[in-house]
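>>> A structural model of the following input is requested.
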Amino acid sequence: MKTKWIAVAVIILAIVVVGVVLAALYFGTYNNLVELEVTVDEKWAQVETVLQRRFDLIPNVVDAAKLYIDYEGSILENITMLRSQWAAAQSSGDENAIVDASNGLTSGISQLVVVIENYPQLESSGIVQELITELEGSENRISTERIRYNEAVSEYNQAVRVFPANIWSSGWGFEAREFFEATTGAENPPQVIQ
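I've put the predicted structure just below:
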């Protein structure tokens, strides 16, 4: 009779241990996914912060360039239009629209830098040179934050897709996130109409 109770106690203990292990795995996986998702959101916020810095800097560059450039107005108008598109995308909160507008703005800024380099009096202007240096610094920050964002997305997407998280993740609402990718043709230098 005593061995029967010992056997029942061992079975109950085994069930409890397995239950605790499964619960720990379940909640540990959930908490890990939450942490990774928060990291991705944080990295995206950093991307938006540096994009906003560039957005705020552009009018100063355009205004300084207007003092010297009379017949390159189409590029300045294009940058102003692209800046407005970015502001609209930013207020919509749509990450894809923000990425597209940001890539367009990057291309427009590259065109402006090429134009500025074609005007020695403009390039030698201390104000314009300082603004261009700040703009280049902003572009470097944007690039760095994009890389960090993509690294966080990669880690998150891997966590969502591996076992056992892949069993529960979609039920919890964790979906794979998109990388910040350059637009088609971004590998080619911008063409400046002269």
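
>>> okay, CA-based contacts and neighbour counts for the rest of this
Fine.

>>> helices and strands around the helix ranked longest in the chain, which ones?
Counting residues, the longest helix found in the chain (DSSP state H) is helix 2-66. Identification of packing neighbours for helix 2-66 by 3 or more Cα pairs under 8 Å, 6 or more residues apart in numbering; DSSP states H and E yields helix 73-92, helix 126-161, helix 165-172.

>>> Of the ones you listed, which is nearest residue 22?
Using Cα to Cα as the measure, helix 165-172 is the one of those that comes nearest residue 22, at 12.4 Å.

>>> I have a second one here; can you model it like the first so I can compare?
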Amino acid sequence: MKKWLIPVAIIAVIAIAIYSWAVGFNNTAVKLKETTTEAWGKVESSYQRRNDLIGNLVKTVQGAADFERGTLTDVIEARAKATATTIDPANITPEQLQAFNQAQGGLSSALSRLLVTVERYPDLKANQNFLELQSQLEGTENRINVARDRFNEAIRPYNTHIKTFPNSVLAGWFGFDELAYFKAEAGAEKAPDVDFNFD
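So this is what the prediction gives:
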């Protein structure tokens, strides 16, 4: 065997190993990122379901009660803000998540005020449509929570994959950036103060 073939063979083996590593890294990162994008889609789907139900809830409340316009207007405006705030699932940043969470939190707060105020209307509380919508909203809130948890679970392996060395070197070359986790709103750890004093 000729001596010049040995360095060529070594270089070829190293090049093939680097190529295989890069391809493996890229393909795994793409699959993991797609999983996070799918998980985010489920979060948005759950929020969209809530927004759709709120429209029906507002119509039911409007038709069944001489209702406080301010509370109803707050819900309608908060719903509009929540649907206007969107996130690019391919590049989820902490700032985008904070804006999204803030808009959805405003809607949750307005919706809570609406449901508390409804307590003043015994006819409405007995309305089957209202009871069904209220039950659907409660189920939707649970779906939202599950979807957010699954989104965070999907992000962890992706972020771990691109942040561990030596993958972190390739992540910069291929343009894979760390994704932000969904976090609770500030103050969410405190129980809401519900006042049933209707004097």
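
>>> Export the helices and strands packed on helix 2-66 of the first structure as TSV, with columns for mean neighbour count and distance to residue 184 of the first structure.
Shown next, in TSV, are these (neighbours: other Cα atoms under 10 Å; distance: least, Cα to Cα, whole Å):
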stretch	mean neighbour count	distance to residue 184 of the first structure
helix 73-92	17	17
helix 126-161	18	17
helix 165-172	15	31
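
>>> burial count for residue 39 of the second structure?
Here the count is done by other Cα atoms under 10 Å, and residue 39 of the second structure has 22 residues near it.

>>> Trace it over to the first structure, please.
Taking TM-score structural alignment as the criterion, the aligned counterpart of residue 39 of the second structure in the first structure is residue 43.

>>> can you tell me how far that match sits from residue 144 of the first structure?
Between residue 43 of the first structure and residue 144 of the first structure the distance is 11 Å, computed by Cα to Cα, to the nearest Å.

>>> Residue 176 of the first structure pairs with which position in the second structure?
In the second structure, the residue paired with residue 176 of the first structure according to TM-score structural alignment is residue 178.

>>> Next up, the contacts around its match.
Contacts for residue 178 of the second structure were tallied using Cα atoms under 8 Å, 6 or more residues apart in numbering; they are 159, 162-163.

>>> Equivalent analysis for residue 178 of the first structure, please.
residue 153.

>>> What separation is there between residue 39 of the second structure and residue 186 of the second structure?
The span separating residue 39 of the second structure from residue 186 of the second structure equals 23 Å under the rule Cα to Cα.

>>> In which helix or strand does residue 104 of the first structure reside?
With elements taken from DSSP states H and E, the one containing residue 104 of the first structure is helix 95-117.

>>> No more questions from me, cheers.
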